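[1] following is a predicted model, sequence given first.
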Amino acid sequence: MSPLQRLLLLLLLSLPATLASAQKIPFAIRTLPLPQEIADKNNQFSGLCIRNEQVLLLGESRLQEGAEAKIYGIHLGSVSELLAGKAKELDYKKYAIRGLERVRARIDSLGQIYEGLEGLTFIGDVAYISIETTTPSPYCYLIRGTINDEDAYLTLDPGFLVPLPKPALLDGTHVHNAGFESLVSHHQRVLALFEYNYFGHDNYAFELPTTAPTPDVPRYVPVDRLPFRVTDLTPVGEGRFTAINYFYKGDDDAVYRPAAGDANARFVQEGSGYKNYCRLISVRYKGGKLSWKPLLELPAEYMTYNWEGLAAYKDGYFLINDKYGPSNQSTLVYLQKK
């Protein structure tokens, strides 16, 4: 065997190991056992946020279905103890949201139909929350409220209701069941990212100053064309974020399917059909626009959960689903850096 043949053989033998190594996730995925009250799938969690010593869990608060308007806060100290094997239960607090019924009534009176809460971020003690409306409604909304940790409630500001125009398809229709699912604070502003960012025309987020006492007009921020759904966003550094990038194979989400010949089709096509797909992506806010690149794919067994909430903590991430997935309940996992 010649030296060249030996080199080629060595390269071929090392290739499978190289591919396997490249696909290893750099995190251990730890499922956190939730108290029964929080695990109830009817909470339909839609967002996560880290504040002080808590990870806050925002439910959709679907008032039209009789759901309670609330946010859960899980103490991060109890998370650390549970991960270390020193505790079996998570310590949590429930915050009642006051004034949401009035906000819903106002939205409905404008001819926009309230559907639920979707995104959550904080600037100090002030919470900013996005409201999703039904598909035909041309606007989603941003609301805010002040949290009271001692008495465990969040009181909404009745004068703050900012309409966020839904980006539309070229025929003027709206993307099915899409809203501003991702909220994050950035330089004392709120950045709201729409769920669908694969328009053939402009894709954009909204940026809203928070210093004005009354609602202000959002600023448009261009977004690099991005396939699949974006369901939450979390800060990881100056002008840097991580987001959930998720694809659901069902017919209701057909608008998210890449066209024939699209390079992204390889992630979601399976034979003549489709498969669920989920990854985390890195998002950069620089030069007045948002750009992105892939970060990591979730293992196959986690692809079928509908991940709706993401929060960076230490060197890892919390992820939570709504009610869809093989567990048939709320499932909170922590991606712990190996």
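    Looks like it came in fine.
[2] from here on, contacts and neighbour counts on C-alpha atoms
    OK.
[3] now the spatially most central residue of the chain. Nearest residue, chain neighbours left out?
    In the chain, the centroid-proximal residue (CA atoms, centre = their mean) is residue 232; its distance is 1.6 Å. Using CA to CA, 6 or more residues apart in numbering and skipping residues adjacent in sequence, the residue nearest residue 232 is residue 182, 4.3 Å away.
[4] quick check, the one you found in contact with residue 190.
    No. Assessed by CA atoms under 8 Å, residue 182 is found out of contact with residue 190, at 10.1 Å.
[5] higher neighbour count, these two?
    Neighbours were counted for residue 182 and for residue 190 using other CA atoms under 10 Å; residue 182 has more, 30 against 23.
[6] count the neighbours of residue 35 for me.
    Counted with other CA under 10 Å, residue 35 comes out at 12.
[7] got a list of what it touches?
    Residues counted as contacts of residue 35 (CA atoms under 8 Å, 6 or more residues apart in numbering) are 89, 90.
[8] does the closest residue to residue 41 other than its chain neighbours sit in a helix, a strand or a coil?
    The shortest distance from residue 41 to any non-neighbouring residue, by CA to CA, 6+ apart, is to residue 329 (4.2 Å). Per DSSP: H, G, I helix; E, B strand; the rest coil, the secondary structure class of residue 329 is coil.
[9] hold the first one in mind and look at this next one:
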Amino acid sequence: MNWLFTFSTLLPALLPATGIYAQPAPRLPTHTIQLPAELAERENQFSGLCTYRGQLLLMSESRLQEQAEAKVYGLALSDLDQQLAGQVGELPFRKYAIRGLADARARIDSAGAIYEGLEGMAMLRDTAYFSVETVTAAPNCYLVRGVLDEAQNVIRLDSSYLVALPKPLLPNGTPAFNAGFEALASYRHRELLLLFEYNYLPRGNHALALRHRSPRSIALPPLPFRVTDMVPNGSRRFTAINYFFNGASDIVYRMAPPDSNARLIQDSTGAYQHYSRLISLRYRRNRIKWKPLLELPAEYQTYNWEGLAAYKGGYFLINDKYGPSGLSTLLYLRQR
């Protein structure tokens, strides 16, 4: 996406990166993709999207502890174009089995971290990187990687690659709830940029840039609510899902007045409500700045959006198992 075009069209919704974010951004037209039954099954619990060689890749959480299959689906972008143009027909798809994930899980469990599923995906050339969520009390989440083999429909994990990523700590020294690295994206085709799900500490918020096995901290202003996926969108620029889930277990993501962000997640009575938007990020000089980009339409605010991919000036989004449809929902937001 052209950065200058985006900012010129969305400027009324953008405020200074360290200021108050009160104005909603313009809404975009939407298109719901009709997924095949196997992909629409909610127990896939999709948690990541990524474009790769003419395909949209859909990553399942691959919750092995629930006997789920370790897999990534692929949809041809040319077939998705036909649906977006109004043509009706069942989408063909590919399924890539993830080999070696059970071994990685065993190593994570043996370290006491306890594997809970895959949360984010990014491609660097033919190598797929996956972030692994662990139980809240674990000090680390993890990163694994493997080569995607299109001929064999398989992603073979590298058994020698298991990188521990320390979680953010609350002021009392305990790990923040549900705060693993949920969002990751490729950067300049040679390294990864990773964001925690929770980034609203009073101080010390940071992202990670990682090349090979050596992460370094990147300064980040406080960012409210969850960050559930991120996609590169030009040189040094990214778009991310910023989502508030109104659940009793997610109290760490709540804020109340005088915090100005509270007005986004509370109704007129003060009750908390779901809230979904996209934000834009810029990475330069070892720090990240962010701004609101657009709010999702009201009918899509209650979906737990966990996957994001940029395409033709718009965005694909996918939910996990949570949402009013009771299905995996693949949505396309079209740029005006």
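    Sure, I can see it. All of these numbers come straight from a predicted model, not from anything done at the bench.
[10] state the distance from the residue nearest to residue 232 of structure 1 to residue 315 of structure 1.
    The spacing between residue 182 of structure 1 and residue 315 of structure 1, counted by CA to CA, to the nearest Å, is 21 Å.
[11] again, but for residue 249 of structure 1
    31 Å.
[12] more neighbours: which of those two?
    Just comparing residue 249 of structure 1 and residue 315: by other CA under 10 Å the higher neighbour count belongs to residue 249, 19 against 11.
[13] that's a strand at the more buried one, yeah?
    No. The assignment for residue 249 of structure 1 by three-state DSSP gives coil, which leaves it out of any strand.
[14] now check structure 2 for the residue matching it.
    Using TM-score structural alignment, the partner of residue 249 of structure 1 in structure 2 is residue 246.
[15] surely that match touches residue 274?
    Yes. Look at residue 246 of structure 2 against residue 274 with CA under 8 Å: they come within range, at 5.2 Å.
[16] sec struct for the equivalent of residue 193 of structure 2 over in structure 1, please.
    Matched to structure 1 by TM-score structural alignment, residue 193 of structure 2 sits across from residue 191. Recorded secondary structure, residue 191 of structure 1: strand (three-state DSSP).
[17] now the residue lying closest to residue 222 of structure 2 once chain neighbours are set aside: how far from residue 120 of structure 2?
    In space, and not counting its chain neighbours, residue 222 of structure 2 is closest to residue 200: 4.7 Å by CA to CA, 6+ apart. Separation of residue 200 of structure 2 from residue 120 of structure 2 (CA to CA): 20 Å.
[18] and these two? Which one has more around it.
    Per other CA under 10 Å, whichever of residue 200 of structure 2 and residue 120 has more neighbours is residue 120, with 32 against 23.
[19] next up, the contacts around that one.
    47, 48, 59, 130, 131, 132, 181, 182, 183, 184, 229, 307.
[20] tell me how many other residues crowd the second one.
    By the measure other CA under 10 Å, the count of residues near residue 48 of structure 2 is 32.
[21] and it, which of the three is it?
    strand.
[22] repeat for the third one
    Assigned state for residue 59 of structure 2: strand (three-state reduction, three-state DSSP).
[23] what do we get in structure 2 for residue 269 of structure 1?
    Aligned partner of residue 269 of structure 1 by TM-score structural alignment: residue 266.
[24] show me what contacts the closest residue to residue 202 of structure 1 other than its chain neighbours?
    Once flanking residues are discounted, residue 202 of structure 1 sits nearest to residue 222: 7.3 Å by CA to CA, 6+ apart. For residue 222 of structure 1, the contacting residues are 202, 203, 204, 205, 288, 289, 290, by CA under 8 Å, 6+ apart.
[25] show me what contacts the residue opposite the third one in structure 2 once aligned?
    What that stands for is residue 204 of structure 1. The alignment partner of residue 204 of structure 1 in structure 2, by TM-score structural alignment, is residue 206. Residues near residue 206 of structure 2 by CA under 8 Å, 6+ apart: 195, 199, 217, 218, 219, 220, 221.
[26] can you rerun that using 10 Å?
    168, 194-196, 199-200, 216-222, 287-288 (CA atoms under 10 Å, 6 or more residues apart in numbering).
[27] taking the residues you listed together, which two end up most distant?
    The most widely separated members of the contacts of residue 206 of structure 2 are 200 and 216, with 19.3 Å between them, by CA to CA.
[28] joint contacts of residue 182 and residue 190 of structure 1?
    Counting by CA under 10 Å, 6+ apart, the residues touching both residue 182 of structure 1 and residue 190 are 120, 121, 129.
[29] three-state assignment of the last one?
    So that's residue 129 of structure 1. strand.
[30] without its sequence neighbours, what residue ends up closest to it?
    residue 120 (4.7 Å).
[31] so what's the one you found up against?
    46-50, 56-59, 71, 127-131, 142-144, 181-185, 190, 192, 232-233, 309.
[32] just the buried ones from those residues?
    46-50, 56-59, 71, 127-131, 142-144, 181-185, 190, 192, 232-233, 309 (16 or more other CA atoms under 10 Å).
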